[in-house]
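1. Please work out how this folds:
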Amino acid sequence: MKPEIRLRRVYDPPEPGADGVRVLVDRLWPRGLAKEAAGVDEWPRAVTPSAELRKWFHAGGSAGEFRERYLAELAGPEAVAELARLRSLAEAGPLTLLTAVKDPASSHAAILAERLSP
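-> As a prediction, this is how the structure comes out:
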């Protein structure tokens, strides 16, 4: 059975039963969102884009190069271990990757979801 990995905005209300384990994949906590309202189960910073990569991208970096740099970060030992753990969570039930970006399907969350899929 293929793992179910969902992408959602962290600002959207949790969907009990559908979301499964809710994982925040942003380096920084989302602005204006109370931790109780977010319904975040995990916040593994080892798989979030580094502060340096985020700053580079927001200063005008290209999406293609961002992808390459982010995949390189995900190849580090701490990230590889965390990816394996998240993959096992996804195999056990739904896994929802949460991000504050307006379009999760065009964000680092989508790249991460690809890396988690077999």
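2. From now on I want contacts and neighbour counts done on CA atoms only, so please keep to that.
-> Fine.
3. What sits closest to the residue nearest the centre of the chain if chain neighbours are left out?
-> The centroid of the chain falls nearest to residue 25 when counting by C-alpha atoms, centre = their mean (3.1 Å). In space, not counting the residues next to it along the chain, residue 25 is nearest to residue 48; the distance is 5.3 Å by C-alpha to C-alpha, 6 or more residues apart in numbering.
4. for this protein, which helix is longest?
-> If you go by DSSP state H, the chain has its longest helix at helix 77-92.
5. Second chain to compare with the first, below:
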Amino acid sequence: MKPVINIKRIYEPSAKDDGYRVLVDRIWPRGISKEEADLDEWQKEIAPSTALRKWFNHDPVRWEAFKTKYTEELNKNEAAAPFLSQCRRHKTITLLYGAKEERYNQAVVLREYINKELKS
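-> Model (predicted):
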């Protein structure tokens, strides 16, 4: 069973239909407590490397290159297989991120990656 994967800013309130809530940032988001986050899991190991995150800096001009580089990181990441296995156990997953940028962030790339990997 392939899960439905949603993307949401961590600053938005949690909802019953969020399903399994996973923070996919390497750094804890500013100004939010663990209680407010209402997480099931924090997957910082699956987030982009610090070097890649700093290089990208949510710059739309670097978006295509970021997607390629982050996907390459995911393909080599030892945390990816256990994370994908965890994803298979849920009907609905909400990937949470802290960035202000809604279109150009790692959760968008991660959703594409999960959908591709769980297709097979």
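6. Give me the TM-score for these two chains.
-> In this superposition the chains share a TM-score of 0.86, using TM-score structural alignment, normalised by the length of the first structure; 115 aligned residues with a C-alpha RMSD of 2.0 Å.
7. dump the residue contacts of the residue nearest to the centre of the first structure.
-> 43, 44, 45, 47, 48, 97, 98, 99, 109 (C-alpha atoms under 8 Å, 6 or more residues apart in numbering).
8. What is the nearest of the residues you listed to residue 75 of the first structure?
-> Of all those, residue 47 has the smallest distance to residue 75 of the first structure: 9.7 Å, by C-alpha to C-alpha.
9. in terms of contact, does the closest one touch residue 74 like I think?
-> Yes: here residue 47 of the first structure reaches residue 74: they are 6.3 Å apart, a contact under C-alpha atoms under 8 Å.
10. So which of those two has more stuff around it?
-> Looking at residue 47 of the first structure and residue 74 with other C-alpha atoms under 10 Å, you find the greater number of neighbours at residue 47, namely 27 against 21.
11. Report the separation between that one and residue 30 of the first structure.
-> Residue 47 of the first structure sits 16 Å away from residue 30 of the first structure, going by C-alpha to C-alpha, to the nearest Å.
12. what do you get for residue 4 of the first structure?
-> 24 Å.
13. what's the neighbour count on whatever residue of the second structure lines up with residue 101 of the first structure?
-> Under the alignment (TM-score structural alignment), residue 101 of the first structure pairs with residue 99 of the second structure. Applying other C-alpha under 10 Å, we find 18 residues neighbouring residue 99 of the second structure.
14. Then residue 11 of the first structure?
-> Residue 11 of the first structure has 19 neighbouring residues, counting by other C-alpha under 10 Å.
15. That one - that's part of a helix, no?
-> No: if the criterion is DSSP: H, G, I helix; E, B strand; the rest coil, then residue 11 of the first structure is coil and not within a helix.
16. wait, doesn't it sit right on residue 103?
-> No: counting by C-alpha under 8 Å, residue 11 of the first structure stays clear of residue 103, with 12.0 Å between them.
17. list the residues that contact both of the two?
-> Joint contacts of residue 11 of the first structure and residue 103 (C-alpha under 8 Å, 6+ apart) do not exist.
18. Trace residue 38 of the first structure over to the second structure, please.
-> Under TM-score structural alignment, residue 38 of the first structure pairs with residue 37 in the second structure.
19. can you tell me which residues contact its match?
-> Contact partners of residue 37 of the second structure, counting by C-alpha under 8 Å, 6+ apart, are 10, 11, 14.
20. go with 7 Å
-> residue 10 (C-alpha atoms under 7 Å, 6 or more residues apart in numbering).
21. do you know how far it is from residue 10 of the second structure?
-> According to C-alpha to C-alpha, residue 37 of the second structure and residue 10 of the second structure sit 6 Å apart.
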